[in-house]
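**Q** Pasting a predicted model and its sequence here:
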Amino acid sequence: METKSLYISSLEPSAGSLIVTMGLMELLKRKLGNVAFFRPIIADSEEKDHDIDFVLEKYDLDMRYSQSYGYTVHEVETMIADNRLNELIESLIVQFKALEKNYDFVLIEGLNQASFTQSLDFDINLIIAKNIGSPLAVVLKGKDKSLKEVVDEIAIETDVIKNAGCSHFANFVNRVDEKVLNELSKIKQIIPTYYLPEVPELDTPTVNEIMNKLNCMLVLGEQKDLKRVVKHSKIAAMKLENFLEHIEDGDLIIVPGDRADIVVGAIATVQSRNHPNIACLLLTGGMTPSKVIKDLFTGYNEFPMPILSVNEDTYQTAVRVSDVPATINVNSERKIALAMGLFSKNVDVKNIEEKITSVSSSTITPMMFEYGLFERARSNRKKIVLPESNDERILRATEILLRRNVVDIVLLGDKDEIEHKVASLGLDLSNVEIINPQKSELTNIFINEFYELRRKKGLTLEAAKDAMTHVSYFGTMMVHMGYADGMVSGAIHTTGDTIRPALQIIKTKPGISTVSSLFFMCLDTKVLVYGDCAVNQDPNANELAQIAISSADTAKMFGIDPKVAMLSYSTGSSGHGEDVEKVREATKVVIEKRPDILIEGPIQYDAAIDEKVGKKKLPNSEIAGKANIFIFPDLNTGNNTYKAVQRSSNAVAIGPVLQGLNKPVNDLSRGCLVADIINTVAITVIQAQENNKG
C-alpha cells in the first residue's frame, strides 16, 4: 500500500525529533519536488515555531507558514476541556486532506507529550495520527537510560500503538549511550527500530546561538567563525599566567571588557601550537578593547576567533550563557552535516524509501539533484584526494563531507600545519588522512612511475623529481596508481595546473582524444547540461562531436536521459557559413559513431528548449523543444551563456565537471564556494563508481 504521509511523534522533549524529520525530509526531497510539512499542534509562543520555520526554509517547501500548523497547545487544551475533541480532530483532518490533495507527500511532526499539562492524560498525537490515517514513526530518547529501560519503552509504545489501531511505521531511538547501543543492536524488534548514538556536539550551542540569545555585539571576527562549537564556558578572573593553565579546546571565555591582558593572551593562544584553541571571547560590562588593542588585532590577515560584547556584568552573563539551548538552524551547516551523517549511518534509508512512497516525479529541483548526489556517493564510498589543504574552503568542505559520511578524503600537505589550521578554525577533521608529498614513501614510487610514463617524450629523471614536488602531480599520481579514486583541485590553482598532469598521467578514455567539461544547470524544475563551458576554446567538428558524446555519457551517469542539441545561430538547413557547417559536421559524426544518442543540430537555443518554437522550426524533430543537453560551438558562447543563465534565473550551476579522462579529476573555479567543493567531490565519487563498473 502506498504511503503518502508519515507522522513523527515523541513523548519527551529533546528526543531528537528534528533530526528524524531532517533525515526523512532529505530522503523525500531526493525523490519528490512537492512535499508538505505539517505540525498539528505547536507551542504557545509569540515567535514562529522553530521546526516549521527551519524545515520550510531549509528544504525550500512551496507552502506558507500558516498552512503548516493547526492549533496552539492552549487552544487544544481549551477545546478538550470544553468537550470539543471531535471538532478539533475534524478540523485537523480537513487541513491535512487539503495538503494531501495538493502535495505528493505530507510529513507530520507532533509536539512532544511533555508540552501538555498533566490534565491531558492521553497521547494526542496517537489520536490525530489514527484519524488522519497516517503511519506513526516514534522517536524515543535513550540518553541516560539503561538497556532494560530502552527495551521496555519500545515494547510499551509498540503495544499502545497496536491497541490504538494505528499503523506503526518505525521506532527511532536517539541519544543512546555507547555501551547500551552495542547491546541494543543484538535485540531483534518486531517493528523496524533504529538506534542513533549520543553525539555531544549536537547538544552543544555554537557561538552564533549564544550571540543571538544574549543579543551580543560582534566586536571582532567574521560570520564564518560564529559556527564554532562552545564546549565549555569559563570566567577569566585569574592573572594571565594562571588563566592559561585552565583553558581547553572550545572554551568560551567570559571576561570583563577592560582586562586587556586576558584579551591579548587569549588571542595569542590561538596563534600558538602549544595551547588549546579558544572558541570565543565574551567581554562583559559593555566595555570593548581600546583602539590600540583593536589596531593590533586588525593587523592580522585572518582574525583567529570572534570577540563578542554584552552590557551585563560577568556573573549575569555566565548564568545566561549556561541557559542557552543547543539548536539546529538553517545556517548550522556543520551540525546539519553531522546530524545527517548520523542518520544515514544508523538508519536503513533504502528500506524506508521503499516503504514510504512509490510516487515518482518528472520534476528535478536543485535540492533533489544535490541530495541525490550525496546518496549515490554514500552508497559506495570512494577516496578522493584534495591537494589544496592550505585553502580554508577546502578544509571546511572536507569537514562537511566527512560528517555526512559520503566519502573518504586525503589531504596533501604538512600534517602539523594542517592540524594547526584546522584547530584554529574550530573544525574537526579527526578522520581525515594527511599525506605530505615532501616526506611520503610514495614520492619515489611516483617519480619512477612518472619517469617511465614520459621518458619517451623527453622527460628526465630530474624533471620527474621536480614534478612530484607539485601537489597537483602528486595527487594525480595517487589516482593513476590506485591510492585514490579521484582528485578535485583548482580552488587556488589554474585549470591548466589541474588538467595538464591528468593528460600526461591518466590520459583520455579509448576513442576520446578531447578532455572537455560540462555544467549541471539546476533550474527550478529541471536539470540541464551545458558543455563545453570551461576547457576548449574553439573545438573543430570532430572535437565538438567528442564533447557531445562525452556529455551524453556523463548525463546518463547522473540519471539524465540525454537529448542533445548542437547549438548554432541557425536551425536545420536554414543557415550557412563556416560556424554552422562545423556544427552540422559534428552532428553527423555523433550520429555515425553513436547512433544510440538522440541528437539534433544545428539548432538555435530557443528551438531546442521551447516546444512551441521547436515545433515551428523543426516539426519532425524528436529533440526540438525537449533538449536537456546543450553543446555550445565554442568556449566564448558556452561560458557566457552559463553565467548569464546562472545569474538571471538563480540557477544552481554545478561544475565544471571534467569528462573524457580514464579516471576522474575535476577542476574547481578559484572563486568557488564551500558548497561548490562539496558538490564537485560528490560528483567525482560517482564518476569513480561508474569507472569501476566499466
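**A** Thanks, I have the structure now. Numbers count the residues shown, from 1 in each chain.

**Q** Could you use CA atoms for every contact and neighbour count after this?
**A** Fine.

**Q** what about the helices in the stretch 551-694 of the chain?
**A** Secondary structure of the stretch 551-694 of the chain (DSSP state H, counting those that start in this stretch): helices located at 578-593, 605-609, 611-617, 635-649, 674-693.

**Q** which residues sit against the second one?
**A** By that I understand helix 605-609. 565, 567-568, 571, 613-615, 617-618, 623-628 (C-alpha atoms under 8 Å, 6 or more residues apart in numbering).

**Q** Now do the buried residues in that helix.
**A** By neighbour count with 16 or more other C-alpha atoms under 10 Å, helix 605-609 contains the buried residues 605-609.

**Q** also this one, for the comparison:
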Amino acid sequence: MHTRSLYVISKEPHAGSLFVSMGLMEILKRQFKRVAFFKPIVAAEEKEEDIETVLTLFGMDQRSEEAQGISTSEAEVFLARGEEAKLYETLISRFESLHDRYDFVLCLGFFDPHLIEVVDFDLNLRIAKNFSSPVAGVVSARGKSLEAAQEDILLWERVLKEEGLKPFAFFINHVQQTLACDMDIVKPFKGVPCFPIPYEEEIDKPTVLDLLEVTGGEILDMKDERRLEQTINKSLIAAMRPEHFLRYFEEGDLVIVPSDRSDILLAVLAANQAKGFPSASAVVIGGEMDPAENILQLLASDEMFRIVLIKVPLDTMQIAMQAQKMVARITPKHRRKTALALGHFAKYVDTELIEKSLAKSELDIVTPAMFLHRIFARAARKKERIVLPESMDDRVLRAAEIIFRRNLAEIVILGEKASILDRAGILGIDLEGIEFVDPLESGYLERFAQKFYELREAKGITLDEAKDTMKNWTYFATMMVYEGMVDAMVSGATHTTRETVLPALQIIKTKPGIDIVSSIFFMCLDTRVLVYGDCAIVPDPTPSELAQIAIESAETAKAFGIEPIVAMLSYSTGESGVGEDVEKVREATKIAQSLRPDLLIEGPMQYDAAIDPEVGRRKMPGSRVAGRATVFIFPDLNTGNNTYKAVQRATGAIAIGPVLQGLRKPVNDLSRGCSVEDIVSTVAITAIQAQKS
C-alpha cells in the first residue's frame, strides 16, 4: 500500500519540527500534484503561524481552516470528559476529508506545555496511529552528548513499537559538528533512515521582525523592508560613552539606546560607514521623549545608513527584558531565513532516499511547482560553479544570496569585492561564502587576451583589440567558462541577448556536429511540462539547422526528466501538404531521423495533431508521436515566438526560458526585465546543463 501521509512529531519544544516539515513539504511538492498540510491540534484562539507559513511558502491552494483540526481547549474538553475516542473520530473525519481530495497529506504534531500537564505527549502518537500515518520523528541534540542523542532514539524505538507505529525516518536536529560526522548515531534504527542535521546558528537567531512582535515598537526610519529580516546577534544597552560602547559593539547587535544619547546614534552611523567596524541589526530608541529631530533627519538623509530605527516608549532595561522574550521564528515574512532553512535541510538530508520511500504518484502529472522544485533538487545534488558577471545589478546580488542559501550552485561574482559587499550591506544581503573575482585585479587579463587572440586571429583581430575585449566582463566571464575555471555563465540582466551569446559563439563555440546555438522554453501547463523550440534565437533555420534544433531540444528535454517525443510542426499534417515551408519541415524530419534513429521524431504535423490524442489518431493514425508530443519544434522564429506567447497568455502557463542549447559549455541569457526568481531558476537550469556537459 502506498504511503499517502506522514506525521511529523517531536518530543520536546523547539526541536525543529516546523523546519523538518518544510523540508519534507518541498520533497512532496516534487512528487505529488496536490499536497495538503494538516495540524490536528492548534493553539486555542490564535492564528496558527505554522500553518500560514507552510501554506504561503509553498503556494498551496488549501484554505487555512482546512489545515486545522481542533484547538487545544477543545482537546482538553474531550479528554476531561473521557471522550478520547470521540476526539480521534473528530480528527479522523477532518483528516480523511483532506485525504480524499489530495494526493498526500503532511501532518505536523502539536507541542503545548499546558496540554502536556493534562495528558501524556503520546497523544500525538495515538493520533498518528488513528490516521494510519508513518512517523517522521524529530529529535533535538542541542547540548547533548552522543550517548544522550542515542538514548533519545532508543526511546523513540520503544514508544513507537508500543503504539504499533511504523517509523518513516528520524531527523536529529541541532547536532554539534563533531557528532554529525559520527555514524554511530544511526545504528539504533537499522533499515530506517536517520539524518543528523548540524546546528545552523542563523536559523536559531531571532530577527528584527521578531523584536517588533514582542515590543510593539514604532519604526522611525526604514529604507529597505528587507532589513527587518536581519538576524540579531545579541542585545547591547548603549548607556556608556561612544568609545566604550564601540569596544563591546559586535556585528549584528541590537543596540538599545536612550532617546537623549545622540552621541551613540552618531557612533552607530559612523561605524556603519567605516570599514572594519560592525553594523547593527537594528537600533531601538527608548524612553518617553523623542530623539532630537535633527539627528533623525541626519540618519534618514544618509542613503548608506540602512539600519532600522525603532522607538519603544520604555526604559532601556525594560526593552532589554522584552527582547529576551524573542523567539527565533520562521514565517512567510522571514524570506532569507526560509531560503537558508530549505537549503540546510537539502544539504544534510538524503532527499533521494526519502523520495524512494514515498509513494509514487500513479498519475502522470507534473505541475509548474513540481517542475521548479525538481529543478532545484537536481541542481543541489551536484553543485556547479556558475559565474555572474553583472554584479552592478541588485537583482543579481539578491539572487546570488538565495542560490547560495539554497545550495543550488557555487556562485562566482565578478567585480571589486569590497564595493559589492558594501552595496550588499546597504541592501541587507549576506554574501558571505560567495567567491568574488575582480577582472582588473585578477591577473587573468593578459592570459585571457592571449587566448582570445589565438582563437580569433584568423578573423583579423589584433592582440591589442583582444586586450580591450577582455575588459568587457561578459567576455571575461565567458573565457572563465572556456578555461574551466567555472562550469557555466548566466548573464543578460543588464545586457542584450547578442551581448551574451556572441562571446559564447566566439570563445566556447558549438558542440561537434552542431552549427548553431538555439533555444527552448519550458512551457509549464497545469498538469504537464512541454518543450518549445526555437522561440528566441534562430529566425529562419534551414532544414539541416531545424534538424539540429530538434535533436538538441530532445536532449534538453531528457536532461530535465521529460521523455522526448518530438513533433516537427507545420501548417500541414503528414504527406498531404505541399509547399516550400512544408517541404522544409519534411526534409528536416528526415535528417533528424537519420541522425538520431533512437529518438521519436515525426513530422510535419499541425499543433493540434501533435498535442491532442483524438485529433492525432484521426490525422496521423498509427503515429507514435501524434497526440503524445512533449517537444514541439517550430519551423521558424516568427511562428515559435508568437505561439509560446499565445499559449502563455491564453492558458496561464509559466514559460521558463529561453534556455540556450548547442554550446560546448552552458551559457544562458536573462531577460533585462527578469525578476530575482527568474535569475534563481535560470541559474538552477544552467547548473543542471553543466552537470550534463
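**A** Structure's in. What do you need? This one's a predicted model, so the numbers in the text were calculated from it and none came from an experiment.

**Q** TM value for the aligned chains?
**A** Scored by TM-score structural alignment, normalised by the length of structure 2, the superposition of the two chains gives a TM-score of 0.90; 688 aligned residues with a C-alpha RMSD of 3.1 Å.

**Q** sorry, back to before: with respect to residue 485 of structure 1, which of the helices of the stretch 551-694 of structure 1 lies nearest?
**A** Of all the helices of the stretch 551-694 of structure 1, it is helix 674-693 that lies closest to residue 485 of structure 1, at 5.9 Å by C-alpha to C-alpha.

**Q** and that closest one, what other elements does it pack with?
**A** helix 366-379, strand 383-386, helix 392-403, strand 486-489, strand 652-659, strand 665-667 (3 or more C-alpha pairs under 8 Å, 6 or more residues apart in numbering; DSSP states H and E).

**Q** Kindly recompute the last result at 6 Å.
**A** For helix 674-693 of structure 1, the contact count by 3 or more C-alpha pairs under 6 Å, 6 or more residues apart in numbering; DSSP states H and E identifies helix 366-379, helix 392-403 as packing neighbours.

**Q** Next, the angle from it to helix 366-379.
**A** Following axes from the mean of the first three to the mean of the last three C-alpha atoms, to 10 degrees, one obtains 50 degrees for the angle between helix 674-693 of structure 1 and helix 366-379.

**Q** Would you mark the buried spots in helix 674-693 of structure 1?
**A** 674, 676-689.

**Q** again, but for stretch 231-251 of structure 1
**A** Within stretch 231-251 of structure 1, judged by 16+ other C-alpha under 10 Å, the buried ones are 231-236, 240, 243-244, 247-251.

**Q** Can you tell me what residue 529 of structure 1 aligns to in structure 2?
**A** In structure 2, the residue equivalent to residue 529 of structure 1 is residue 531, according to TM-score structural alignment.

**Q** list the helices and strands the helix or strand containing its match packs on?
**A** Per DSSP states H and E, residue 531 of structure 2 falls inside strand 529-533. Packing contacts for strand 529-533 of structure 2, counted by 3+ C-alpha pairs under 6 Å, 6+ apart, involve strand 518-524, strand 631-633.

**Q** May I see these organised as a markdown table, with mean neighbour count and distance to residue 347 of structure 2 added?
**A** Output for those, formatted as a markdown table (neighbours: other C-alpha atoms under 10 Å; distance: least, C-alpha to C-alpha, whole Å):
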| stretch | mean neighbour count | distance to residue 347 of structure 2 |
| --- | --- | --- |
| strand 518-524 | 25 | 27 |
| strand 631-633 | 28 | 33 |
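
**Q** Just put these in JSON lines and tack on distance to residue 558 of structure 2.
**A** Formatted as JSON lines, those follow (distance: least, C-alpha to C-alpha, whole Å):
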{"stretch": "strand 518-524", "distance to residue 558 of structure 2": "12"}
{"stretch": "strand 631-633", "distance to residue 558 of structure 2": "10"}
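
**Q** Please name the nearest non-neighbouring residue to the aligned partner of residue 409 of structure 1 in structure 2.
**A** Superposed on structure 2 with TM-score structural alignment, residue 409 of structure 1 falls opposite residue 411. Using C-alpha to C-alpha, 6 or more residues apart in numbering and skipping the chain neighbours, the partner closest in space to residue 411 of structure 2 is residue 386 (5.1 Å).

**Q** ok, now how distant is the counterpart of that neighbour in structure 1 from residue 279 of structure 1?
**A** Using TM-score structural alignment, the equivalent of residue 386 of structure 2 in structure 1 is residue 384. Going from residue 384 of structure 1 to residue 279 of structure 1 by C-alpha to C-alpha, to the nearest Å gives 30 Å.

**Q** These two: which has the busier surroundings?
**A** residue 279 (32 against 27; other C-alpha atoms under 10 Å).

**Q** excluding its backbone neighbours, what's nearest the counterpart of that one in structure 2?
**A** In structure 2, residue 279 of structure 1 lines up with residue 281, judged by TM-score structural alignment. Distances taken as C-alpha to C-alpha, 6+ apart put residue 252 closest to residue 281 of structure 2, at 4.5 Å, once the chain neighbours are dropped.

**Q** Just the buried ones among the contacts of helix 605-609 of structure 1, please.
**A** 565, 567-568, 571, 613-615, 617-618, 623-628.

**Q** Considering those residues, which is situated nearest to residue 376 of structure 1?
**A** residue 628 (21.5 Å).

**Q** Can you list the residue ranges for helices in the stretch 101-250 of structure 2?
**A** According to DSSP H, counting those that start in this stretch, the helices that the stretch 101-250 of structure 2 contains are 113-118, 123-131, 146-163, 177-180, 208-215, 242-248.

**Q** nearest to residue 373 of structure 2, of the ones you listed?
**A** Of all the helices of the stretch 101-250 of structure 2, helix 177-180 comes closest under C-alpha to C-alpha, at 26.6 Å.
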